[in-house]
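Student: what's the 3D shape of this:
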Amino acid sequence: LDLLPAVHANLQSGPPRGPTFCPHPHSQGNVTKAGLLVAGTYPQQFYPKLFIDMAVYAGTRKGTAGSLRFMDRTICEGTLGEMISDAVAAVAKNLRRTSTVQGVSRVDSLEIPEEVLREAIANAVIHREYGDRFCGQSIAVDVFDDRVEVTNPGGLYGGKTRENLFDGSSRCRNATLVKLMSIVPLPDGAGSPAEGNGSGIPMMIDAMRAHGLAEPLFCPGFDRFKVVLYRSKIEPVDHGGGLIVTALKHYGELGTRELAERTGLTISQVRSRVNALIAQGELEPTAPATSRNRKYRLSERVE
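Tutor: Predicted coordinates for the structure are as follows:
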């Protein structure tokens, strides 16, 4: 907790030199990259590409609006806290809002829960790769008609894999940065963006479920990480068959029990409808019927 005053005291020393994240910002009288990003006046003076690029597209993919490349675009600069707050606000103004009456008050709700947006963007900012090879890459927040995608440079770190991503444990690539961000509140008053206890992903999943939305889709890659937040709700249609198709559009591949959990159908209902959809050529299994790993996905003609 004694790091922040030293960071402020050394911000006039010039651009960061030496290791990417030195644990002792005052050891040589030079500001570190972590200190500059958390408490600097304008970090992009030294790292022009360390910003968040928020863009809104017409349709469900890039390049579908002819000569109109963007419906809206915001470059979010400043400290990490300022970038997070500005990016959340920029996305929120491009999402729908709903109003409900609770007692004598009207409550406005964002289409995607604001706490989920903030968590996804904060994770991208805090856990991205800040090594010299990646400093020319910005974070992308892309808003489409059916989803919001948050993509940051750098893959999973410290033994994190696709399989253990949801176990509630935290593996920190940028330890000094997380420590600083845990004591610096966001400019919009939303509190600290870094808890460091692994609770962020479970919270995102629970919040999306509570709003009737598909769970976030986490897409780790070799040198990048993407989170997909779906905007549209899954509605019950045509006695279960449509529910299964809609769920697979959101999740990609699901087993029988997973389909039952996502759709509210019983196991036997899922099996009968899956068999009918396979016979119609709309679904295809990923493994033989005897395999415990058998899942289902949409056939190419449905996708």
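Student: CA only for contacts and neighbour counts going forward, please
Tutor: Fine.
Student: all strands of the stretch 151-300 of the chain, in order?
Tutor: 217-220, 224-230, 283-285, 296-298 (DSSP state E, counting those that start in this stretch).
Student: okay, buried residues for the first one please.
Tutor: Buried residues in strand 217-220, counting neighbours by 16 or more other Cα atoms under 10 Å, are found at Leu217, Phe218, Pro220.
Student: tell me the one of these nearest Ile278?
Tutor: If you rank these by distance to Ile278 using Cα to Cα, Leu217 comes first, at 24.6 Å.
Student: nearest residue to that closest one other than its sequence neighbours?
Tutor: Spatial nearest neighbour of Leu217, chain neighbours left out: Val228 (4.9 Å); criterion: Cα to Cα, 6 or more residues apart in numbering.
Student: that neighbour: how many residues sit nearby?
Tutor: Using other Cα atoms under 10 Å, Val228 has 21 neighbouring residues.
Student: from Ser272, how far out is it?
Tutor: Relative to Ser272, Val228 is positioned 30 Å away (Cα to Cα, to the nearest Å).
Student: what do you get for Val101?
Tutor: Separation of Val101 from Ser272 (Cα to Cα): 40 Å.
Student: between the two, which one's more packed in?
Tutor: Set side by side, Val101 and Ser272 show more neighbours around Ser272, with 12 against 9, by other Cα under 10 Å.
Student: one more, please, to line up against the first structure:
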Amino acid sequence: MTYNAEDLLVPDTSPQDIHRVRLADYFETRYKKTIDDAGLCWEGVIRNLSLGKDGKLNLAGLLLFGKNPQQFRPAFMVKAVYIDGTDIASQHYRDSEDIEGCLLDQYERSLAFITRNLHRLQAGQGINSLGKLEIPEITLQEVLVNALIHRDYFISAPIRILMFIDRVEIISPGHLPNHLTIEQIRFGLSNMRNPIIASHATRQMPYRGLGSGIPRALENYAAIQLIDDRSGNQFKVIIQRPILEKP
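Tutor: Below is the predicted model of the structure:
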């Protein structure tokens, strides 16, 4: 039987490591009843939602609903940095953040990191308006969600967000699974690497599944380069910024 990384039980975890309020709210929102009304104990909820078994959380359960996932898996986080230039070798940083927490927290804080460092354009709006982001937020949402859900969790490494004055790079551990190609994902084909995480993420983040994320990102902003780096075992999304600042 083939196991995905998300199926693997995490040693030393227990149901006590679940964020119970978060899981209870999720359960009630999804199933329109409380855990008590369903007649389940916490162990039963964890088992029935494929979040763990035998008194332990699996990786999916830890990352989706854990109190402190990085206590057990410190590498599964996002490292974000804004480099004041166009080259990663620059030592001048405008902003940086190590983003931890469950996947929903990582998504929200990663999106906030990028958006607070982008320009806003008036684009025909009133002078007192906040303005539109230079890269559409829906494009950033789709790329971030795809990185968190589809990365390879067999690789003990963080997702990296590298912002430059001319581009934003989002680098995920793991190349495209099996024989999936860049052209195929551009047309909506997908190969589910983490189905448990994906099934719950549809109700936590703006994730729709069915391979629609990359086509939607490209539809809203065409200046995106996709790189499937098989030798480096990583997948890179490069989003060009429309405004080039002076370093």
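Student: got a TM-score for the two of them?
Tutor: The TM-score (TM-score structural alignment, normalised by the length of the second structure) is 0.74; 200 aligned residues with a Cα RMSD of 2.4 Å.
Student: so where does the residue nearest to the spatial centre of the second structure fall, helix or strand?
Tutor: By Cα atoms, centre = their mean, the second structure has its centre lying nearest to Leu148, at 2.5 Å. Assigned by DSSP states H and E, Leu148 of the second structure belongs to helix 137-150.
Student: where in the first structure does that helix fall?
Tutor: Using TM-score structural alignment, helix 137-150 of the second structure lines up with residues 114-127 of the first structure.
Student: follow-up on the earlier one: compile the strands of the stretch 151-300 of the first structure into TSV and extend it with columns for distance to Gly59 of the first structure.
Tutor: What follows is the strands of the stretch 151-300 of the first structure, written out as TSV (distance: least, Cα to Cα, whole Å):
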stretch	distance to Gly59 of the first structure
strand 217-220	19
strand 224-230	14
strand 283-285	25
strand 296-298	21
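Student: can you tell which of these is closest to Met83 of the first structure?
Tutor: Closest to Met83 of the first structure of these is strand 224-230 (Cα to Cα; 17.7 Å).
Student: residues in the second structure matched by the closest one, start to end?
Tutor: Under the alignment (TM-score structural alignment), strand 224-230 of the first structure falls on residues 234-240 in the second structure.
Student: now that stretch on the first structure. Mean distance?
Tutor: Relative to the matching residues in the first structure, stretch 234-240 of the second structure has an average distance of 0.2 Å after the fit, by mean Cα distance after the TM-score superposition for the first structure.
Student: can you tell me what sits against that stretch?
Tutor: With Cα atoms under 8 Å, 6 or more residues apart in numbering as the test, stretch 234-240 of the second structure has contacts from 143, 166-176, 223-229.
Student: buried ones among those residues?
Tutor: Using 16+ other Cα under 10 Å as the burial test, these include 143, 166-176, 224, 226-228 as buried.
Student: what's Glu97 of the second structure aligned with over in the first structure?
Tutor: So Glu97 of the second structure corresponds to Thr74, using TM-score structural alignment.
Student: pretty sure that match is touching Ala55, no?
Tutor: Yes - look at Thr74 of the first structure against Ala55 with Cα atoms under 8 Å: they come within range, at 6.5 Å.
Student: looking at the two now, which is surrounded by more residues?
Tutor: Here Thr74 of the first structure and Ala55 are compared on neighbour count by other Cα under 10 Å; more neighbours surround Ala55, at 21 against 15.
Student: now which residue in the second structure aligns to that one?
Tutor: Using TM-score structural alignment, Ala55 of the first structure lines up with Val81 in the second structure.
Student: assign its match to helix, strand or coil.
Tutor: Taking DSSP: H, G, I helix; E, B strand; the rest coil as the rule, one finds Val81 of the second structure in the strand state.
Student: can you give me the neighbour number for the residue lying closest to it once chain neighbours are set aside?
Tutor: Distances taken as Cα to Cα, 6+ apart place Ser96 nearest to Val81 of the second structure, at 4.1 Å, with adjacent residues excluded. Per other Cα under 10 Å, the neighbour tally for Ser96 of the second structure reads 15.
Student: using the three-state scheme, assign Ser96 of the second structure.
Tutor: Using three-state DSSP, the structure places Ser96 of the second structure in strand.
Student: isn't it right up against Tyr82?
Tutor: Yes - contact status for Ser96 of the second structure versus Tyr82: in contact at 6.1 Å, counting by Cα under 8 Å.
Student: I'd like to know how far Pro23 of the first structure sits from Phe134 of the first structure.
Tutor: Distance of Pro23 of the first structure to Phe134 of the first structure, computed by Cα to Cα: 20 Å.
Student: Arg97 of the first structure now?
Tutor: Here Arg97 of the first structure is placed at a distance of 36 Å from Phe134 of the first structure (Cα to Cα).
Student: in terms of neighbours, single out the busier of the two.
Tutor: Taking neighbours as other Cα under 10 Å, Arg97 of the first structure and Phe134 compare with Phe134 leading, 15 against 12.
Student: that'll do, ta.
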